[in-house]
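Participant: Sequence plus the predicted model coming up.
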Amino acid sequence: MAKALVQHVCSECGTATPRWLGKCPGCGAFGTLVEEIKSAPGGSSTARPGTPVPLGEVRASEAERMLTGVAELDRVLGGGLVPGSLVLVAGEPGVGKSTLLLSVLGAMSKSRRALLVTGEESVAQVSLRAARLGGAYAVGILAETELEAVCATLGSERPDVCVVDSVQTLYSPDVGSAPGSVAQVREAAARLMRVAKETGVATILVGHVTKDGAVAGPRVLEHLVDCVLQFEGDRYHEHRILRATKNRFGSTNELGIFEMTAGGLVGVPDPSELFGSTHPGEVGAAVACVLEGTRPLLLEVQALVAPTDLAMPRRVATGVDPRRLAMIVAVLGRHAGIALGGSDVFVNVAGGVRIEEPGADLAVALAVASAARGVPVRAGSATFGEIGLTGRLRPAAQAERRLDECRKLGIDTVLAPEGTSGRERPHVTAVETLRAAVKAGLGAHPARTDEPVLAATA
């Protein structure tokens, strides 16, 4: 009989040590090492050597994707589910992971076999939710947490799609640790991946997240699966954002936006109309045309500039990289003549969307300049462009897509860097420097008396 070995594994990163330590040597976290029992390998190996095959002789055909019935999810996945793939959907508690996936199973069950393995809720609870969402009565449901039973069910039933809610509740008796531990999650993911590839079942795993927003469990979990989807949003707000942080079958730049309604999560096909509207004459608001993957979005960028008595003024950004905001504020002061050294600067992207591309720099700068001078941005205008440290503007990628989105939403004028191709509608105002962009974007509107106006340096 193989001798059992005791090792201590970090619950955050999966690092294993032979003895307990207060601080994990892998990730530096404190108090995260837990004891696990591991069987030592015994006996001689009987494995036979394999025969390599030249890559040029491999005949592979692209598998036909299965549409989920939710257009926003299909967009993020790259066109639908691939048979035999393993997808991980992670998000905070209450964000709507189970609701979204139950809607997906309900839509797919009309033409395919769908199975739901639940380890967190009873069958009656899932049935009540299905009735609230409009019915998913053709979906098969299995309340089971033992890994061997789940794998055996997948092998015998062979559904087209299966959702496991959640992977942290599965356990294997062969692993000497509690459910949800690093070893159990690693074993469950490896076994389910093997079963999915052998049977061709498209499997979706629901995963928990830590307090920092990262996927709970070992890092190997994200390496094993084919696709990692991050479900973001505040449970107290109605909009949710679905992103792909890893996708072996498509792009990781796509974005899906959902709205929580009484009938469940509903995709938002035109988010620009929802997030890109501003009120005419409002100080500190600018419309940015950003690109998320292949989808152009119009987003409202809001800014507030307030005098401060602090020695180090604050630069607070929500939805924008704080380091990029600090750079934009510095360039505004140095090259556009807008002194912000004695003021706090707050920037927010409406709708809870996070902007990561540099094409939104010019909109952030215009919003901050509008708030600092008390002058609104020109009505009916949008902007895009990257700001350099020298004060010059750099063209943004895929300008034609952005201009088409602006035209669809009725934007009259687009402020863009020099070199952007012009068109009749919307009219493109090309500028070369940030100083010229601020002059063209703000114009000569009178300042509102109820807004504080900061003096601008020459």
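Facilitator: Great, that's in hand.
Participant: contacts and neighbour counts: CA atoms only from here.
Facilitator: Will do.
Participant: Report the buried residues of the host helix or strand of residue 187.
Facilitator: Using DSSP states H and E, residue 187 sits in helix 182-199. Within helix 182-199, the residues scored as buried using 16 or more other C-alpha atoms under 10 Å are 182-190, 192-193, 195-196, 199.
Participant: Next: stretch 132-144.
Facilitator: 133, 135-136, 138-139, 141, 143-144.
Participant: now the next helix or strand after the helix holding residue 187, how far from the chain's geometric center?
Facilitator: The helix or strand immediately downstream of helix 182-199 is strand 202-207, counting by DSSP H and E. Here the centre of strand 202-207 is set off from its chain's centre by 17 Å, with C-alpha atoms, centre = their mean, to the nearest Å.
Participant: Specify the local secondary structure of residue 310.
Facilitator: Residue 310 falls in the coil class when you classify it by DSSP: H, G, I helix; E, B strand; the rest coil.
Participant: Number of residues surrounding it?
Facilitator: Per other C-alpha atoms under 10 Å, the neighbour tally for residue 310 reads 10.
Participant: and if you look at the one 10 residues further on?
Facilitator: Neighbourhood size, residue 320 [other C-alpha under 10 Å]: 22.
Participant: follow-up on the earlier one: I'd like the buried residues of helix 182-199 as a markdown table, with distance to residue 220 appended.
Facilitator: Below are the buried residues of helix 182-199 laid out as a markdown table (distance: C-alpha to C-alpha, whole Å):
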| residue | distance to residue 220 |
| --- | --- |
| 182 | 10 |
| 183 | 11 |
| 184 | 12 |
| 185 | 9 |
| 186 | 7 |
| 187 | 10 |
| 188 | 12 |
| 189 | 9 |
| 190 | 9 |
| 192 | 14 |
| 193 | 12 |
| 195 | 18 |
| 196 | 17 |
| 199 | 22 |
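Participant: Closest one to residue 339 out of those residues, please.
Facilitator: Using C-alpha to C-alpha, residue 182 comes nearest to residue 339 of the buried residues of helix 182-199, at 51.7 Å.
Participant: Tell me how far the lengthiest strand in the chain lies from the chain's centre.
Facilitator: Of all the elements of type strand in the chain, the one with the most residues (DSSP state E) is strand 295-307. Mean-position distance between strand 295-307 and its chain equals 19 Å (C-alpha atoms, centre = their mean).
Participant: Mind telling me what element the closest residue to residue 316 other than its chain neighbours is part of?
Facilitator: Leaving aside its sequence neighbours, residue 316 sits nearest to residue 346 (C-alpha to C-alpha, 6 or more residues apart in numbering; 4.8 Å). Using DSSP H and E, residue 346 sits in strand 343-349.
Participant: structure B:
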Amino acid sequence: MAKKEKKVYICNNCGKEYSRWLGKCQECGMWGTVEEQIVIKGKKRSSSPSKNKKSMGIKRLDEIDFSENKQIYSTGISELDRVLGGGFFQKSILLLSGDPGIGKSTLMLQAADSLIKNEHKVLYISAEESVEQIKKRSLRLDVSQDLMLTNEDRLNKINNLIKKSDSDFVIIDSIQTIYDEKVDSIAGTISQIKNATISLREIAHDYNKVVLVIGHVTKSGNIAGPKLLEHMVDVVLFFEGEQKKHWRILRSQKNRFGSTREIGVFVMKEEGLIEVSNPSTFFMENVPDLSGSAMVSIIEGMRPIFLEVQALVSKSFYSMPQRVANGVNIKLLNIILAIIEKRLNYQVGKYDVFLNIVGGFKIREPAVGLGMAVAIISSLLDKNIKKNSIFIGELGLSGEIRAVPLIKKRVREAAKIGYENIFIPKISLKNDYKDIKIYKPKTITELVDIIF
């Protein structure tokens, strides 16, 4: 007898099932999280993965044997180790997500190669690509040929392969393509992802494995699957960047073994991902000595990064002047323009204003406000800014220059790189650097008098 399909509606935040669609989940109270799923009637639901698990005894802390040298494995990739908090932790499960084509599989293959060179055994389970495709990519990336591969996508078979193998690390590519034959839904649904993650987590704990799981993202940029997926894993990594740009940033959204404030910076090249050991200067190449250009400092994780802000102000021939911002929020640009017009009496309302963050970087912090204002004024007046100058500070609505977090760290890094003129808010910061001038204007008006 043919199995019938049935529609159910499941909340991707808490997993609650409904017989009809609801705008708000009645269990967790979240809006827009109830999604339609197809289940096949007639299949047996799998029992809980914990059903046959042995009971664990109670131990005192001083009875537990722990050694960082034995239970934390360095990946051999310093930028990845930085984000992880030193390396992979034994008996852990990690989730790596990111946009399609961003380099998730490349990063995992390079990590596998590094681990094999450190005498670890790695099993790569690719449910998306054929072993021939992985082989071709491994040759391009010069990955060790000792890597073990399989195309298995059935959860029970994967579990058996992991248990029988002597591998220390297991890479799953990807969690959305694995399915359990006993669960009455197709691969990629909430119940399948949830069941697979629970099963893999228990194998990691019971067999002393490190499981690395690759996950897809939705159109909105969230990790595909139930929110519970992020709670079940130990580490959640997000790989971001633009496919047309060569830089990539690895962030930690959750880390039970280290800080979530560190980032790893990579460059995508033909031979794979290359680490950027000093990201502070990565976006500073070929900075022109022209009007409309200003350098700013942002903090990514705990690392200062210096970026160039370019502005072009030109006479408008439209009834409504154009406002274009690339890399910053357009609302922030409008606020900066309003401050310039009100506090400096420059009639920018008659001009088209175009603003760009060089390198395709997207800035989320207000510390670039001062640099944006200087770049716009420089273009408006068509006057160059002092050479080797950098602007650090938030611009308030009254035209005052406000303090930003970690300013001492930003100044120290700017001085180290070679900036001679550093403009910061009026704070108690001593100038301990030779041949470097630190300016502390209170307002944007004072700053303009100093620069122009």
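Facilitator: All right, it came through fine. These numbers were taken from a predicted model, which means no experiment stands behind them.
Participant: what residue of the second structure matches up with the residue nearest to residue 316 of the first structure?
Facilitator: Counting by TM-score structural alignment, residue 346 of the first structure corresponds to residue 354 in the second structure.
Participant: hang on, residue 239 of the second structure packs against residue 251?
Facilitator: Yes: contact criterion C-alpha atoms under 8 Å: residue 239 of the second structure and residue 251 qualify, at 6.5 Å.
Participant: These two: which is more packed in?
Facilitator: Neighbours per residue, other C-alpha under 10 Å: of residue 239 of the second structure and residue 251, the larger number sits with residue 251, 23 against 20.
Participant: quick one, helices of the first structure?
Facilitator: 71-77, 97-108, 123-132, 147-157, 182-199, 220-224, 271-275, 322-335, 361-373, 399-408, 434-442 (DSSP state H).
Participant: which one of the ones you listed is the most hemmed in?
Facilitator: helix 361-373 (a mean of 28; mean count of other C-alpha atoms under 10 Å).
Participant: I'd like to know which elements it is packed against.
Facilitator: strand 285-292, strand 295-307, helix 322-335, strand 343-349, strand 381-383, strand 386-387, helix 434-442 (3 or more C-alpha pairs under 8 Å, 6 or more residues apart in numbering; DSSP states H and E).
Participant: Where in the second structure does it align, residue-wise?
Facilitator: Helix 361-373 of the first structure maps onto residues 369-381 of the second structure, going by TM-score structural alignment.
Participant: Residues touching that stretch, excluding its own?
Facilitator: 291-296, 309-314, 332-333, 336-337, 340, 353, 384-385, 390-395, 401, 448 (C-alpha atoms under 8 Å, 6 or more residues apart in numbering).
Participant: in the superposed pair, what's the mean gap between that stretch and the first structure?
Facilitator: For stretch 369-381 of the second structure, the mean deviation from the first structure after alignment is 2.0 Å (mean C-alpha distance after the TM-score superposition for the first structure).
Participant: circling back: tell me which residues in the longest strand of the first structure are buried?
Facilitator: 296-307.
Participant: which one of those sits closest to residue 406 of the first structure?
Facilitator: Within the buried residues of strand 295-307 of the first structure, the smallest distance to residue 406 of the first structure is 7.6 Å, found for residue 298 (C-alpha to C-alpha).
Participant: just checking, residue 262 of the second structure touches residue 253?
Facilitator: No: Residue 262 of the second structure is beyond contact range of residue 253, at 9.9 Å (criterion: C-alpha under 8 Å).
Participant: more crowded one of these two?
Facilitator: Set residue 262 of the second structure next to residue 253 and count neighbours by other C-alpha under 10 Å: residue 262 wins out with 20 against 15.
Participant: which residues are contacting the helix holding residue 187 of the first structure?
Facilitator: The contact list for helix 182-199 of the first structure (C-alpha under 8 Å, 6+ apart) reads 9-12, 14, 36, 84-86, 147, 151, 154-155, 158, 167-168, 170-172, 175, 177-179, 201-203, 217-218, 220-221, 224-225.
Participant: What span of the second structure is that helix aligned with?
Facilitator: In the comparison with the second structure, helix 182-199 of the first structure aligns to the range 190-207 (TM-score structural alignment).
Participant: any chance of the helices of the first structure in TSV, plus distance to residue 265 of the first structure?
Facilitator: Output for the helices of the first structure, formatted as TSV (distance: least, C-alpha to C-alpha, whole Å):
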stretch	distance to residue 265 of the first structure
helix 71-77	11
helix 97-108	6
helix 123-132	12
helix 147-157	28
helix 182-199	27
helix 220-224	25
helix 271-275	15
helix 322-335	31
helix 361-373	30
helix 399-408	25
helix 434-442	38
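Participant: Mean per-residue distance, the longest strand of the first structure versus the second structure.
Facilitator: With mean C-alpha distance after the TM-score superposition for the first structure, strand 295-307 of the first structure averages 2.0 Å from its match.
Participant: quick check: angle from that strand to helix 361-373?
Facilitator: 30 degrees (axes from the mean of the first three to the mean of the last three C-alpha atoms, to 10 degrees).
Participant: What is strand 295-307 of the first structure packed up against?
Facilitator: helix 271-275, strand 285-292, strand 343-349, helix 361-373, helix 399-408.
Participant: For the equivalent of residue 275 of the second structure over in the first structure, give its distance to residue 378 of the first structure.
Facilitator: Under the alignment by TM-score structural alignment, residue 275 of the second structure pairs with residue 267 in the first structure. Relative to residue 378 of the first structure, residue 267 of the first structure is positioned 31 Å away (C-alpha to C-alpha, to the nearest Å).
Participant: and what of residue 346 of the first structure?
Facilitator: From residue 346 of the first structure over to residue 378 of the first structure (counting by C-alpha to C-alpha), the distance is 21 Å.
Participant: circling back: looking at the helices and strands packed on strand 295-307 of the first structure, which is closest to residue 213 of the first structure?
Facilitator: Nearest to residue 213 of the first structure, of these and by C-alpha to C-alpha, is strand 343-349 at 19.6 Å.
Participant: For the closest one, what is the distance to the chain centroid?
Facilitator: Worked out by C-alpha atoms, centre = their mean, strand 343-349 of the first structure lies 23 Å from the chain centre.
Participant: mean shift of that strand relative to the second structure?
Facilitator: With mean C-alpha distance after the TM-score superposition for the first structure, strand 343-349 of the first structure departs from the second structure by a mean of 2.9 Å once superposed.
Participant: Show me what that strand packs onto, helices and strands only.
Facilitator: strand 295-307, strand 315-318, helix 361-373.
Participant: ok, now with 7 Å
Facilitator: Packing contacts for strand 343-349 of the first structure, counted by 3 or more C-alpha pairs under 7 Å, 6 or more residues apart in numbering; DSSP states H and E, involve strand 295-307, strand 315-318.
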